[in-house]
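K.L.:
structure of the sequence below:
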Amino acid sequence: MAYTILVFNILLITILIYHAVGREVPSACNDVRDQFAVAISEFTWCSINSSRPIKLCENCADYYINIISTYQNMSEVKSVNGTPCLDYFVNLDRLQIVETQYLSSVDLWNRGKCYECYVAANGTQSRERSNEYKQFMNYYESYNSCVTNNHDNPCPNCMDSYDLLQNYFLGISNSNERISFCIDLADLMNSTWTYWGENCCKYRKHHEYIFIGSTIGVIILTIFFYIGVQFCAEKRVPTIIQQTRFAESLSSLRN
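P.N.:
Okay, the predicted model is just below:
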């Protein structure tokens, strides 16, 4: 079924482009046009099949790079009269089919912030994973392995792995004024939070209640201690020193 949709999309885009620009498209531009149509169709197919769980950035990078490459080829390959092939599919197309499909794919990739999962090479998308992506996956694989090996009681045994994963994700999400990280990792972290919240929050709250109860108990005991000291301590009566006769005589002489 998926391959049927892929073939249908290729044929549809090719037919639309062909009719939009008329029958005057130079034969030299047909190949690059078809390559672009295939790249768009493959990326569309991949993005739909990677929508849940979200693995758009991981699965569709090659297809997205092909879109960028084939679109650039249309501007570099020229017809017999020296006109770039892209002009036939953009400037002479009132529906802007090629441009619309291209910008739609770029917008989807950017909205998912997939570029943050990869290293930029000369300002363009590369296939090399970013250091943040690699480090996050290391923490996640450690956490996931811990949960798998401790499925009967993961909360106390995997707390440290969970904290490392969560703290690292929050760190890379807030660095360099980033609102969030690439959608694949954000979705993976959301799933982790959901699992941990449903299974382990009670465990964490139990320990927090013990700490809070202990703190309150210490405060109450301290208060009672000071109250007891006030009532039980021996009250001291100030000592009055009586003046001697010599002091009284000396005082009368001065007067």
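K.L.:
use CA for all of it now, contacts and neighbours both
P.N.:
Fine.
K.L.:
so which residues of this protein form helices?
P.N.:
Assigned by DSSP state H, the helices in the chain fall at 2-21, 27-49, 56-59, 61-76, 85-90, 97-111, 131-149, 154-157, 159-174, 183-199, 201-232, 245-254.
K.L.:
of all the ones you listed, which lies closest to Ala121?
P.N.:
Distances from Ala121 to each of those were compared using C-alpha to C-alpha; the minimum, 12.0 Å, belongs to helix 61-76.
K.L.:
following up with a second sequence; could you model it the same way so I can compare the two?
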Amino acid sequence: MAVVGSVTLLLLPGVLLGLCAGERLLPGRHLLLESGLEEMVLRGRHRGWPLELEDLSSLEWGFLGVLLEPQLDPECKELLSAFANSSMRFTGCLIRSARPVTICQNCYHQFREVMQQLNNIENTTQSNHCAKSLLRSDRLQMVALLSEFFNDTWIKANCANCLKSNNEGLSAGTVTFLALYNDSVACFKQNLQEGNLLPGNYSEVCKNCNATYKNLSSHYSEMQRNGQLEESGEQFHLCIDVEDAINITQRLWSTTFNCSVPCTDTVPVIAVSLFIFFLPLVFYLSTFLHSKQKKRILILGKRIHSNASFVNIQDKSN
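P.N.:
Sure thing, here's the model as predicted:
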């Protein structure tokens, strides 16, 4: 209300001068002035200034809005539009890659583009005037809020652990893992289609796909070990694409197909298991025998001492 009154007071002298001289202030806006501001002036003369908000019609608000509305520079508008387009592409990729999870392998180009557009906004010239307008001009800070959401999503997905430096592409280990995963899934599908399997009987799948599945599991374990070394002992997680793929494969292998990998070292495993099982029994038995023998020696020692005392007493009596 104070802003409207101030603007009206600033416009009042020029309007009055124009009316007194019988001239139009804006020839192209004659209808606006006569039906809008001139009426405002006439009402203001009778009712007193400043005008209340309800005194302003939609046309009057439109005229004042042009004067009061903060305008973005063309450069800032272009940066905002580029960020909006890149955000739309990245969001669409995230949704399309949600199930099965293929975010890291499908969306790293779009993520790099979003981060690049944000970097362009933050590094504008002329004392970062676009950064101030687009990132810190209001309480909501929509551009900063969206960029923070995109970055947090990328970090939670651990995509950096399956990509090259600077998100330039998939790492060699990830490419190999995805190839082995595709081979395993293809083997499952092929044996399910070719074989006349009874419900719950997947022996052909287990036999024919055993080697492929073992290669996939071995490579996954190797990726985890390499990651642990690189992370210097901290808890390490591979990217969500790899973790989701290995979970799907393991669930199919163990739960759906009920396959079990045969163990070639059965005898050593049984021997070690029996040794660990009987070790507590041996310990308690040896402890029991040792304590019983020590108690027997103690009782025998007391008897010898008492006999010696009795002999000494008899010698003194003689």
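K.L.:
one step back: mind putting the helices of structure 1 into a markdown table with distance to Ala121 of structure 1?
P.N.:
As requested, those are exported to a markdown table (distance: least, C-alpha to C-alpha, whole Å):
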| stretch | distance to Ala121 of structure 1 |
| --- | --- |
| helix 2-21 | 29 |
| helix 27-49 | 21 |
| helix 56-59 | 17 |
| helix 61-76 | 12 |
| helix 85-90 | 24 |
| helix 97-111 | 16 |
| helix 131-149 | 14 |
| helix 154-157 | 41 |
| helix 159-174 | 21 |
| helix 183-199 | 21 |
| helix 201-232 | 42 |
| helix 245-254 | 100 |
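K.L.:
okay if I get those helices as a markdown table plus mean neighbour count?
P.N.:
Output for the helices of structure 1, formatted as a markdown table (neighbours: other C-alpha atoms under 10 Å):
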| stretch | mean neighbour count |
| --- | --- |
| helix 2-21 | 15 |
| helix 27-49 | 20 |
| helix 56-59 | 20 |
| helix 61-76 | 19 |
| helix 85-90 | 21 |
| helix 97-111 | 16 |
| helix 131-149 | 16 |
| helix 154-157 | 16 |
| helix 159-174 | 16 |
| helix 183-199 | 16 |
| helix 201-232 | 11 |
| helix 245-254 | 9 |
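K.L.:
among the ones you listed, which is nearest Tyr118 of structure 1?
P.N.:
Proximity to Tyr118 of structure 1 (C-alpha to C-alpha) singles out helix 131-149 among the helices of structure 1, at 7.7 Å.
K.L.:
what stretch of structure 2 does the closest one fall on?
P.N.:
The aligned range for helix 131-149 of structure 1 in structure 2 is 172-190, by TM-score structural alignment.
K.L.:
quick one: the matching stretch to structure 1 mean distance?
P.N.:
For stretch 172-190 of structure 2, the mean deviation from structure 1 after alignment is 2.0 Å (mean C-alpha distance after the TM-score superposition for structure 1).
K.L.:
in contact with the closest residue to Ser161 of structure 1 other than its chain neighbours, which residues are there?
P.N.:
Across the structure, with C-alpha to C-alpha, 6 or more residues apart in numbering as the measure, the residue nearest Ser161 of structure 1 apart from its sequence neighbours is Tyr143 (5.0 Å). Under the criterion of C-alpha atoms under 8 Å, 6 or more residues apart in numbering, the contact list for Tyr143 of structure 1 reads Cys158, Ser161, Tyr162, Leu165.
K.L.:
in structure 2, what sits opposite the second one in the alignment?
P.N.:
By TM-score structural alignment, Ser161 of structure 1 lines up with Thr212 in structure 2.
K.L.:
pretty sure its match contacts Ala179?
P.N.:
No - using C-alpha atoms under 8 Å, Thr212 of structure 2 and Ala179 do not qualify as a contacting pair, with a distance of 10.8 Å.
K.L.:
how many residues are close by Asn167 of structure 2?
P.N.:
Asn167 of structure 2 has 17 neighbours, counted by other C-alpha atoms under 10 Å.
K.L.:
show me what contacts it?
P.N.:
Asn167 of structure 2 sits in contact with Tyr108, His109, Arg112, Ala160, where contact means C-alpha under 8 Å, 6+ apart.
K.L.:
do that again at 10 Å, thanks
P.N.:
Contacts of Asn167 of structure 2 were listed using C-alpha atoms under 10 Å, 6 or more residues apart in numbering, and they are Cys104, Tyr108, His109, Phe111, Arg112, Cys159, Ala160, Asn161.
K.L.:
got it, and Arg127 of structure 1?
P.N.:
Counting by C-alpha under 10 Å, 6+ apart, Arg127 of structure 1 touches Glu58, Ala61, Asp62, Ile65, Cys117, Tyr118, Val119, Ala120, Ala121.
K.L.:
ok, those vs Arg94 of structure 1, which is closest?
P.N.:
Ile65 (26.3 Å).
K.L.:
distance check, the closest one against Thr124 of structure 1.
P.N.:
9 Å (C-alpha to C-alpha, to the nearest Å).
K.L.:
same check on Ser251 of structure 1?
P.N.:
Separation of Ser251 of structure 1 from Thr124 of structure 1 (C-alpha to C-alpha) stands at 103 Å.
K.L.:
trace Asp187 of structure 1 over to structure 2, please.
P.N.:
By TM-score structural alignment, Asp187 of structure 1 lines up with Asp244 in structure 2.
K.L.:
how about the contacts made by the closest residue to that match other than its chain neighbours?
P.N.:
Counting by C-alpha to C-alpha, 6+ apart, the nearest residue to Asp244 of structure 2 once its immediate chain neighbours are dropped is Val101, at 6.5 Å. Residues touching Val101 of structure 2, when contacts are defined by C-alpha under 10 Å, 6+ apart, comprise Leu94, Ile95, Ala157, Ile240, Asp241, Val242, Glu243, Asp244, Ala245.
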